[in-house]
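A.B. asks: just coords:
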């Protein structure tokens, strides 16, 4: 067996980084905690106990886009295709959205709000705005602008 080598500078740097790493100070952890806080505020504040934050996002995007594909709703809400399908099925079961098959291409389905869905979005949107305010809590106006700017920049699909 060969004698072990002394750690190289890069190896020592890696070991130092590992010893200093604190998961609770990492961006992913902090974003997750902030999102969990937002979801808790949403569930405590929203009038409809069956409505989740992601369901509201899909309903709101559907209202803004009008009749659209599941793919377009997924893109607008940053929800993957499989998840958006499940959300749409749950909203359809509640008769908040309806699906229409394209007569020219039966493989294409259009999603649109029902009157009940439209009414729910109109009713809940002011509360959703309040939930955003509550999520930002004690941040002053400059901090609110900064955090939204930075989150948009971090979530950009293409690097700047």
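C.D. replies: Thanks, I have it. Fair warning: this is a prediction, and the values are worked out from it, not measured in the lab.
A.B. asks: could you use CA atoms for every contact and neighbour count after this?
C.D. replies: OK.
A.B. asks: the chain: strands as residue ranges?
C.D. replies: All strands of the chain, identified by DSSP state E, fall at 97-101, 109-113.
A.B. asks: for the closest residue to residue 67 other than its chain neighbours, what are its contacts?
C.D. replies: Of all residues not flanking residue 67 in the chain, residue 112 sits nearest, at 4.6 Å (CA to CA, 6 or more residues apart in numbering). Residues near residue 112 by CA atoms under 8 Å, 6 or more residues apart in numbering: 62, 63, 66, 67, 68, 97, 98, 99.
A.B. asks: take this one as well and set it beside the first:
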């Protein structure tokens, strides 16, 4: 196969592979912002055993009340297999319990324990501070814009 024409075409138009800067790509920037957010979470939240996804599940459980694992997964954008593991770890810490669903005895409902409820209530102000610290370098208009654009990106996936 003759690659001479391909080589000439790449020289004229630039080489997409060598011109591609991963550090300027949306996925890379989102990942770095998320890594920063997770570091701030770990430093701020006050419970070294609590991860951000565990807090998300606990917080959603408080907001939703007794819920199925599926509903908690949807509310937190966590896949079913991962949410099951998170719930098991939270159950081991006695922050949640599984009860029989009264509407369908084959299903379980995830319920916060009193200890879990206290943890969410005590930790929520720190979680709000994590969001503030994550966007600390942004002014009020930029914060609104970032949240608007992230919501718009998330809505695009459900379309």
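C.D. replies: Ah, there it is. Because the structure is a prediction, the values reported are computed rather than measured.
A.B. asks: can you calculate the TM-score here?
C.D. replies: Once superposed, the chains reach a TM-score of 0.91 (TM-score structural alignment, normalised by the length of structure 2), with 158 aligned residues with a CA RMSD of 2.0 Å.
A.B. asks: determine which two of the contacts of residue 112 of structure 1 are furthest apart.
C.D. replies: For the contacts of residue 112 of structure 1, the maximum inter-member distance is 14.0 Å, found between 63 and 99 (CA to CA).
A.B. asks: thinking again about what came up before, now render the strands of structure 1 as JSON lines, adding distance to residue 122 of structure 1.
C.D. replies: JSON lines is the format used below for the strands of structure 1 (distance: least, CA to CA, whole Å):
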{"stretch": "strand 97-101", "distance to residue 122 of structure 1": "14"}
{"stretch": "strand 109-113", "distance to residue 122 of structure 1": "12"}
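A.B. asks: nearest to residue 2 of structure 1, of those?
C.D. replies: strand 109-113 (65.7 Å).
A.B. asks: show the contacting residues for residue 11 of structure 1.
C.D. replies: By CA under 8 Å, 6+ apart, residue 11 of structure 1 has no neighbours at all.
A.B. asks: what's the neighbour count on residue 67 of structure 2?
C.D. replies: 21 (other CA atoms under 10 Å).
A.B. asks: wait, what's in contact with it?
C.D. replies: Applying CA under 8 Å, 6+ apart, the residues near residue 67 of structure 2 are 61, 109, 110, 111.
A.B. asks: and the longest helix anywhere in structure 1 with strand 109-113, angle?
C.D. replies: Using DSSP state H to define each element, structure 1 has its longest helix at helix 115-136. Counting by axes from the mean of the first three to the mean of the last three CA atoms, to 10 degrees, helix 115-136 of structure 1 lies at 70 degrees to strand 109-113.
A.B. asks: report the buried residues of helix 115-136 of structure 1.
C.D. replies: Neighbour-count burial for helix 115-136 of structure 1, counted by 16 or more other CA atoms under 10 Å, picks out 117, 118, 120, 121, 124, 128, 131, 134, 135, 136.
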